[in-house]
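*Asks:* pasting the sequence and the predicted coordinates here, then a few questions.
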Amino acid sequence: MDSTGCVNQRRSYNGELCTIRYAGKVAGTTGEWLGVEWDDPTRGKHSGEHQGVRYFTCKSKNPTAGSFVRPSRAADKPRSFLEALREKYASEFEEEAARRKLGDAASGDSLHKPIAISGKIVEEVGFDKIRKQLAELQELKIVLLDGLRVAGVLAHEGSAEQFQSACKEIEQTCPKIVELDLSRNLLNRWRDVASICDSLKRLKTLKLNGNRMDPPVGEGLRFERITELQLDDTLLSWDEISALTYQFSSLTTLIASANQISYISSPLSSTITTLTLEDNEISSLSSLRQLVSLDSLSCLSLRGNRINKIYESSPDEASPLRFSKNLQSVDLSRNRIDNWLFVNQLSLVFPGLQTLRISGNPLHDQSVGPSIVTGLPEKTMTIDEAYMLTLSRIASLKMLNYGTITEKDRSNAELYYLSLIGKELSAFPESAAREILPKHPRYSELCEIYGEPVIRRATALTGSGVAVNPRSVAARLLRIAFCLRRELPNPGNSVMNQDNALKEEVKVKEIPRSFDTYQVKAIVSRLFDLAPYEFRLIWETDELDPVSKQNIDDEDGWDSEDESINPSEPRNSSAFVKREVELVDGTRDIGFLFQSDLTEARIRVEPRYWCKQCKIFIRDTAFERTQHEATGKHQGNLKRFLRDIHRDNERQQRETQRAKSEVERLRQTVSGNAAGKSGNAASWKPAAPAPQASPRPVSLDERKKQMAQLAEMGVAIPDEYRGDMALAGEWQTVSEKVIGADGEKTGPSLGVRKRKHEGDEEEEEAKREAERFVSKGWGSRTREYPGAQDDADLDALLESTKDVKKAKPSTAEATPKENDKEAADVPSKGEGDSAAADSEQMPQTEKEQSEAAAVPPAPMAKSEPEEASTGVIFKKRKPKVMRK
């Protein structure tokens, strides 16, 4: 078998595509062999070399791209263009039509054959309509024939007539194709590709990815209508690709990724606007110098290369690398960029750069800066930090990593970048600025926009002469002087001696700026032995605030001499006081309160105590306490506080007495003895307490003074003291006037009438509650109950009370007695003066009231004439005490 003519042919073995590179014998073996280069480089075993002898060379640089196969090995059957088209889009309909012609109706409709998955029938809905649309080949616009073993117009070599006939059939079958994908097929001749393109009059996009085309391009082949050409993984050299682009007169987009390109040795067609060279072996931007002449190039993708520098060697100042300003979009992601100097020069290489993608580079795996600059442990920068540091170095960027850059994003990023430059300048001496500033070409521009950053280089500590790195821990310490004014033991009560009575105590402490107010207060608490919440911290700044002098000097008092001041005299209208800032409790760092250049501060510690009556903090000085205790608010709160204590004590005593009474009643009930017997002492009562020394008796004046204070606080006053006190609202009847027969007879208002306070009403209500007895089960249901034998006196008293209620004296007996009493009570006019008569009449009136309460008056007889008498006295009856 002569196999020498099959070199450079494309074949497929079990779906694996390959190109025959050698046909012949191999030393050490018998028979003929075919040396093939697999499209999948991991499929082979070597690179065309066997036992030290090279039989062929592979285009792929992979060491396992080649192997040997026998010529007798069966290869997969190739297809023509139309066969692959019908196989992909119309195979089912053609099989069904052929089956119907043969009359094979028993085979069933394969198009509607049910699909079974795990024994379950799956019904297809709408797929028939899609198949019918795709089967209309003349309407197809996008055709994908990748991986269908297409060998060309014909599957095998044929005559010229067969070739022309196949081309016409292609034009008639699918005339509307706009996009054609022939990737990963068995194509190797440009003549077949050109014939297919000529047959498709509307074709614009051609994809030949993964094919292994012959290097020479036939003369006279033109691709007039193709605007986009994809040649990924075709292993064509750059010179072949460059020559090919000139045969596509309308080409605007060229994609030549994964072709092992390391250097651009020749220019491309000037019509190209988009160039993609991804996954190649380009190591520097200077390798693309031949593309500088493309004025229409607007988009360049270099993703997945090996780019890590701008120039391969030292830059040539005479001819610097500079692309056209029309090039606005560049993709440098997934390269090997590892320094910011590369990013700084991008604006010079691409002056019109507006869109950049640079993610996936080792540059973003580094830290923002060394610890000596940032003052933080070195760690990988975040996505936001990489984003800000990149866009701040290129002023013309409008989109970075597919994200639109807003004005706020740019200002934040540039301020952050400028602060890092300031920290770097501060970390090194001034002589190192000549080496630092060239690394940041936008420093001057950013300083004009935002101003120069604060630069704090290494300084010397006071008195020590030791230089301190501003990024060190020592530079982040704040030297604070805490001042506390304590009172002397006996300063005196004079207000003028107040300043002389205070002693200032100062303690200096170095505190990190990262401490919050709570931590600072804990330190002050330990320094001065104060409770954490019984003082406040006041920062005395050096700044002065203007304050009106009138607000400082004027007092609430007024003097007539003020009117004598001549208003025309000049007077200082304003003064200045030092600004004071209180350190409010919180978790915010004190470093936010003090400026970065401030290293020392003075903080005043003001003790304060908690006023229990007013529920507020007061400065803990004698003057402040005196002023506060003299206020009306404090006095009122103090009275309410004492009154509440007194009422709580009385309430507690009442509750205790009520509990004792209830316990005594229950014990009397259990023992069977009546309560209230004085002769029988309960056995449970404790022994009499031991005699104690009698306290000093309180004088009458002291007692009256105490009662007056209690009355001011609203506390109820005992009745024995109320008569000697002039209490508002309590009135007594001191005299009574009897109107003669000439005047109208009206009843006098007898009795004592008092207006009681709310506290008195509450006390009387509490007393009535304490005196109330609970009825027992045997009160009215049984005639005898435990202890009834000893209650003869009580029964007699109750019986007499019942008789009095039942008795109804006659009118004749009641009237004379009343008249006698009235006659005896009314004195004659000649006896003494009227004042003496009134004073003697008052006890008699009270006696009449008591008698009237015991015996009700009898009604007058109707037959006797009505005589003028005193008015009827109405008295509210007291409630009956329930029987025990």
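*Replies:* Nice, I can see it.
*Asks:* can we go C-alpha only for contacts and neighbour counts from here?
*Replies:* Noted.
*Asks:* would you say Gln260 is within a strand?
*Replies:* No. Read with DSSP: H, G, I helix; E, B strand; the rest coil, Gln260 is coil and lies in no strand.
*Asks:* give me the number of residues near it?
*Replies:* 23 (other C-alpha atoms under 10 Å).
*Asks:* show me the contacts for the closest residue in space to it that isn't next to it in sequence.
*Replies:* What sits nearest to Gln260 in space, not counting adjacent residues and going by C-alpha to C-alpha, 6 or more residues apart in numbering, is Asn280, at 5.0 Å. Contacts of Asn280 were listed using C-alpha atoms under 8 Å, 6 or more residues apart in numbering, and they are 257-262, 304-306.
*Asks:* next one for the comparison:
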Amino acid sequence: MGQWQACVLMRTCELCFPCSQLSKLQDVSLRSCAVNCAGDRGGIAAACPNIRNLDLSKNLLSLWDDVTDIADQLRHLEVLNLSENKLRFPPGAASPAGTFSALKVLVLSRTGITWAEVLRCAAGWPVLEELYLAANDIAILERPTDVLQTVKLLDLSSNQSIDENQLFLIAYLPRLEQLILSDVGLSSLHFPDTEIGCKTSMFTSLQYLVVNDNQISQWSFINELDKLESLQALSCLRNPLTAGSRADSTRQFIIARVAQLQVLNKCQILPEERRGAELDYRKAFGGEWRKAGGHQDPDQNRPSAEFRAAHPRYQSLCLRYGAPEDGELKTQQPFLLKNQLLTLKIKCPHQLDQKVIEKQLPESMTVQKVKGMLSRLLRVPASDLLLSYESPKMPGREIELESDQQSLQFYSVENGDCLLVRW
């Protein structure tokens, strides 16, 4: 049963296909089928020569040579999943030329492969685009030279030995667009080749970065991401920086600190959300800016180097929206008392299948922020939302929330009132 002979493969596939159709088969999954070798020479090519997508995960394959014996018979193979096979690799050339000539996606998670073995094998993956290396205890100790140059996605999740210095060794892969670094223990990041407000020469093609489940607790990490020339999407869930009850304000500050970001935690950043986030960020740190030497008069505006390092984008936001006025710099008291939170019902009159929900919102929350929260909750663009409210104290009357910049308190919204949401 352990050998992958032609007859075994045919018995597996006959469940769905008659024998005469096996040659047309393109997708095959043999996960957990106790496969341990290629079987008779040429048997796979005779039975299913046109396989393009092959899942051999969680089997008994132990030698990379067995993998190459299989792949050598599948000249059209584009996707290969070998995860959860404990593989041993030869010390010399790991793959005969042409064996993986069409391979675009390779999954080697939980195989025990080392970085040195990756680089040695990679010479035989000339068109590889996606490489998954999760949970291998990998440490990146060598810069790829003439290999992995076609890779667009690299998954290094759950490799706890990786740190920021090791990342610099893969920073010049020319086509790397997606980098997954979840659960690697990452806490800091600094691109030493460039100053504040400039773009780094590292990761120039990187568009999507995933750093979930790490130890990121400092805003300096987020500031550095603004140096990435092509970054458009970020996932930064379950980190100390993003934990707790301040999720909405944390999202705003990430948006404000990374100018080119278009998607955060898989939620699109619409233009009105970016504008609101940048204005709130500008206001929130206006007091610090003033104390550090900031001034409304451009000739006297000299914030300290320390402030500019902590808030690299603040000056550009002042140029875009104007420096904060004195009235904006008044310190607001934190919202700690229960009577500063409003318990409101939220109803969608035109969506009959939408249940009435209940939320606690600060009375100081602006209409714009309420729309942002509802946009994420209802998956509707904030620009499409029309808000009003009704109160038990004024039966039959509906009051529109017309200005995005005004607070719930401004409109006299009270505990127990009902927000009406239309789009």
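*Replies:* It's in. The shown structure was predicted, so the numbers you read here are calculated from the model rather than taken from an experiment.
*Asks:* quick one: TM-score?
*Replies:* Laid over one another, the chains give 0.69 as their TM-score (TM-score structural alignment, normalised by the length of the second structure), with 325 aligned residues with a C-alpha RMSD of 3.3 Å.
*Asks:* distance of Leu251 of the first structure from Ser301 of the first structure?
*Replies:* Using C-alpha to C-alpha, to the nearest Å, Leu251 of the first structure is found at 17 Å from Ser301 of the first structure.
*Asks:* still on that earlier bit, return the member of the contacts of Asn280 of the first structure nearest to Ala711 of the first structure.
*Replies:* Gly304 (96.3 Å; C-alpha to C-alpha).
*Asks:* and Ile261 of the first structure, what pairs with it in the second structure?
*Replies:* Aligned by TM-score structural alignment, Ile261 of the first structure pairs with Ile138 of the second structure.
*Asks:* count the residues that sit near that match.
*Replies:* 21.
*Asks:* which residues does it contact?
*Replies:* Listed by C-alpha under 8 Å, 6+ apart, the contact set of Ile138 of the second structure reads 113-115, 159-162.
*Asks:* which of these line up with contacts in the first structure?
*Replies:* Counting by both residues aligned by TM-score structural alignment, their matches' C-alpha atoms under 8 Å, the first structure reproduces these contacts from those: 114-115, 159-161.
*Asks:* distance to Leu9 of the second structure for the contacts of Ile138 of the second structure - can I get that in a markdown table?
*Replies:* Conversion of the contacts of Ile138 of the second structure to a markdown table gives the following (distance: C-alpha to C-alpha, whole Å):
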| residue | distance to Leu9 of the second structure |
| --- | --- |
| Ile113 | 27 |
| Thr114 | 31 |
| Trp115 | 33 |
| Asn159 | 34 |
| Gln160 | 38 |
| Ser161 | 39 |
| Ile162 | 39 |
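*Asks:* restricted to helices, list those residues.
*Replies:* Assigned to helices by DSSP state H, the following of the contacts of Ile138 of the second structure qualify: Trp115.
*Asks:* where do the helices sit along the stretch 301-423 of the second structure?
*Replies:* In the stretch 301-423 of the second structure, the helices defined using DSSP state H, counting those that start in this stretch lie at 305-310, 314-321, 367-378.
*Asks:* residues in the first structure matched by the last one, start to end?
*Replies:* What it means is helix 367-378 of the second structure. Taking TM-score structural alignment as the measure, the first structure aligns no residues with helix 367-378 of the second structure.
*Asks:* roughly how far is that helix from the heart of the chain?
*Replies:* The chain centroid and the centroid of helix 367-378 of the second structure are separated by 21 Å under C-alpha atoms, centre = their mean, to the nearest Å.
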